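> I'll drop the sequence and a predicted model, then ask my questions.
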Amino acid sequence: MNTTGNTIFITGGGSGIGRGLAEAFHKLGNKVIIGGRRESVLAATAAANPGMEFIVFDAASPESITAGAAELTRRFPALNLVINNAGVQWQHNFATEATLNEANVASEIDINILGVLRVSAAFLPHLKQQASATIINVTSGLAFTPMAIYPVYCATKAFVHSFSMSLRHQLRDIPVRVVELVPPWVETELAAAQPEQADHGEMKPMPLADFIAGAMESLATDGVELPIANAHFLHDSAVAPQAAEVFAMVNGAH
């Protein structure tokens, strides 16, 4: 994809991978708008990057998504790139926990799954009107090989991987590309929030700056499924060599 000349909206853009991508695209001269729930974090990120803008945007709220999409497409008619990055992660142990933490499960589903569906649907009417547009869905290497202490999170990312494949196929005759960015374990707030799980054997978190550099290099290609660094190992171990051919066979009549 073209990494310059874009008007970009990034959910979860105030910190972590979202902020890293926002700053990288901003440095390339793109118009970048970040969204998230924490206004103070968004404001600080925008202030550190003059020209970047922000909007309070809750990916778990249908009302916030609808209102935000309407405002952004009105204020930025050239908007042509949406990055679904917002996400949450919680541990669940069905072997030891007496009850299911409904609130944590609901937040993972609302943000990681429904947020991606709703944001994509809200912006697609506008994106279809652009000469060229892109939706980037940020998943995880754990979409392909799950880490069992995060069973719901991994399943939500597997959902987004599958959804990205279907959406890409549905939009194949429309100038809206669907790209899946597949991070490995990255040093972010998401990882730091659960320090007791810092020891994952041979797996070590990738410095955020290194991940962003690799992501931007991959995004500049024509690829549509982009595992970065160690995510290749998790991705490739689960994807059969003939997967693309089988997908084409299953969907040949649709």
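Good, I have the coordinates. Residues are numbered from 1 along each chain as shown.
> only C-alpha atoms for contact and neighbour calcs from this point on.
OK.
> tell me where the chain has helices.
16-27, 39-47, 62-75, 102-108, 115-127, 151-170, 189-192, 208-219, 231-236, 243-250 (DSSP state H).
> by how many degrees do the longest one and helix 115-127 diverge?
What it means is helix 151-170. 20 degrees (axes from the mean of the first three to the mean of the last three Cα atoms, to 10 degrees).
> now helix 151-170: buried residues?
151-158, 160-161, 163-165, 167-169 (16 or more other Cα atoms under 10 Å).
> what's it in contact with?
In this structure, residues lying in contact with helix 151-170 by Cα atoms under 8 Å, 6 or more residues apart in numbering are 88-92, 105, 108-109, 112-113, 116, 137, 139-140, 142-144, 146-147, 177-180.
> verify the stated contact: residue 69 with residue 124.
No - using Cα atoms under 8 Å, residue 69 is not in contact with residue 124; the gap is 9.8 Å.
> identify the contacts common to the two.
Common neighbours of residue 69 and residue 124 (Cα under 8 Å, 6+ apart) do not exist.
> near residue 217, how many other residues are there?
12 (other Cα atoms under 10 Å).
> the one 5 residues further on too?
The burial count assigned to residue 222 is 12, neighbours taken as other Cα under 10 Å.
> again with residue 31
Count around residue 31 with other Cα under 10 Å applied: 21.
> how about residue 175?
15.
> burial count for the nearest residue to it once chain neighbours are set aside?
Excluding the flanking residues, the one nearest residue 175 by Cα to Cα, 6 or more residues apart in numbering is residue 132, at 5.2 Å. Around residue 132 there are 16 other residues, counting by other Cα under 10 Å.
> my read is that residue 132 contacts residue 176, right?
Yes - assessed by Cα under 8 Å, residue 132 is found in contact with residue 176 at 6.1 Å.
> pasting the second one now:
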Amino acid sequence: MNISGNTVLITGGGSGIGRALAEAFQAQGNQVIIAGRRPQVLDETVAANPGMKPIVLDMEDPESIRSFGEKVVKEDPTLNVVIHNAGIMRPENLLDPAGALAAADATIATNLLGPIRLNAALLPHLMKQPKATIMTVSSGLGFIPLALTPTYCATKAAIHSYSQSLRYQLKDTSVEVIELAPPYVQTELMGRAQASDPRAMPLREFINEAMNILKTQPGVQEVLVERVKPLRFAELNGVEKYEAFFKSFNDAAPAPH
């Protein structure tokens, strides 16, 4: 991926990893479009980063995605990079099926169907570009699930699988597919306490390491910072060690109820 001279769309671009990526790509000389559900958050990000363009987008709503796709292609015909960063992560107590189901519905719609629908809206345009990139955002938890958030982890495992298939199907086109798999990062994805949790990777460190990988490895397919590799490659240690890791990892996490 050429990290400069692009028109970059980042969903969930008003906060957390999305905002940090938006700022990093803008600093590299890209035109950045940030999309999200909360207009105030988008406006605050643009106020702090003049030159960015905000567009409201609800990743749970198929009609919002369809109309957004038409709007962004018309207004920004040079769009050639899409980063599917928008996501939600909610604890679920599977012993309370009614409550868990509501969280699961929203998580699947946002984290999995959202990127699939947005790709359907934008792929015809992207394939016309001389060079284009789709970046999906999975998670280390797509490889070692956190039982506290089962549907989130399932959607991230699905995004990894989907990214592989998408990459294969686009192999003879001008569109490359890159997967970014973050570790536990200091954002507010699971609440304000996460942003200062010493167990989490500082956001700026994560962004700097990820951007350096993109700069120095132009053909990279998976962007993996060092702190996510124990999760990403846990299965390579064999079933017994994987199961032990899974147990210790989840025993250290809070219960969903």
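Cool, the structure landed. Bear in mind that the values here come from a model prediction, so they are computed numbers and not experimental data.
> one step back: nearest to residue 41 of structure 1, of the buried residues of helix 151-170 of structure 1?
Of all these, residue 41 of structure 1 sits closest to residue 153, with 23.7 Å by Cα to Cα.
> so how far is residue 47 of structure 1 from that closest one?
As judged by Cα to Cα, to the nearest Å, residue 153 of structure 1 and residue 47 of structure 1 stand 32 Å apart.
> again with residue 40 of structure 1
10 Å.
> what sits against the closest residue in space to residue 39 of structure 2 that isn't next to it in sequence?
Of all residues not flanking residue 39 of structure 2 in the chain, residue 56 sits nearest, at 6.2 Å (Cα to Cα, 6+ apart). When contacts are counted by Cα under 8 Å, 6+ apart, residue 56 of structure 2 is found next to 35, 36, 37, 38, 39.
> so which of those residues wins on neighbours?
residue 35 (25 neighbours).
> so what corresponds to that one in structure 1?
Aligned by TM-score structural alignment, residue 35 of structure 2 pairs with residue 35 of structure 1.
> what sits against that match?
9, 10, 11, 12, 13, 14, 42, 54, 55, 56, 57, 58.
> from residue 111 of structure 1, how far out is it?
From residue 35 of structure 1 to residue 111 of structure 1 the distance is 13 Å (Cα to Cα).
> equivalent analysis for residue 219 of structure 1, please.
24 Å.
> same deal with residue 203 of structure 1?
Residue 203 of structure 1 is 26 Å from residue 111 of structure 1, by Cα to Cα.
> can you check residue 128 of structure 1 too?
Distance of residue 128 of structure 1 to residue 111 of structure 1, computed by Cα to Cα: 24 Å.
> quick one, which of the two is more surrounded?
Between residue 128 of structure 1 and residue 111, counted using other Cα under 10 Å, residue 111 has the larger neighbour count: 23 against 16.
> what about the residue nearest to the more buried one when sequence neighbours are not counted, neighbour count?
The shortest distance from residue 111 of structure 1 to any non-neighbouring residue, by Cα to Cα, 6+ apart, is to residue 60 (4.8 Å). Neighbour count of residue 60 of structure 1, defined by other Cα under 10 Å: 24.
> pretty sure residue 60 of structure 1 is touching residue 115, no?
Yes - Residue 60 of structure 1 is in contact with residue 115 according to Cα under 8 Å; the separation is 5.7 Å.
> got the end-to-end distance for stretch 27-38 of structure 2?
Terminal residues of stretch 27-38 of structure 2 are spaced 24 Å apart (Cα to Cα).
> distance between that stretch and the chain's centre?
Here stretch 27-38 of structure 2 is found 14 Å from its chain centre; the criterion is Cα atoms, centre = their mean, to the nearest Å.
> how many neighbours does residue 11 of structure 1 have?
By other Cα under 10 Å, the residues close to residue 11 of structure 1 number 28.
> trace it over to structure 2, please.
Under the alignment (TM-score structural alignment), residue 11 of structure 1 maps onto residue 11.
> does that match really touch residue 65, like I thought?
No - here residue 11 of structure 2 does not reach residue 65: they are 11.0 Å apart, not a contact under Cα under 8 Å.
> joint contacts of those two?
Overlap of the contact sets of residue 11 of structure 2 and residue 65 (by Cα under 8 Å, 6+ apart) consists of residue 57.
> quick one: contacts of stretch 210-223 of structure 1?
1-3, 17, 20-21, 24, 179, 181, 183, 186, 226, 228-229.
> buried stuff in that stretch?
211, 212, 214, 215, 218, 219.
> equivalent analysis for stretch 17-35 of structure 1, please.
Residues of stretch 17-35 of structure 1 classed as buried: 17-26, 30-35 (neighbour count, 16+ other Cα under 10 Å).
> just stretch 144-151 of structure 1 next, same as before
Neighbour-count burial for stretch 144-151 of structure 1, counted by 16+ other Cα under 10 Å, picks out 144, 145, 146, 151.
> what's the answer for stretch 180-190 of structure 2, then?
180, 181, 182, 183, 184, 185, 186, 187, 189.
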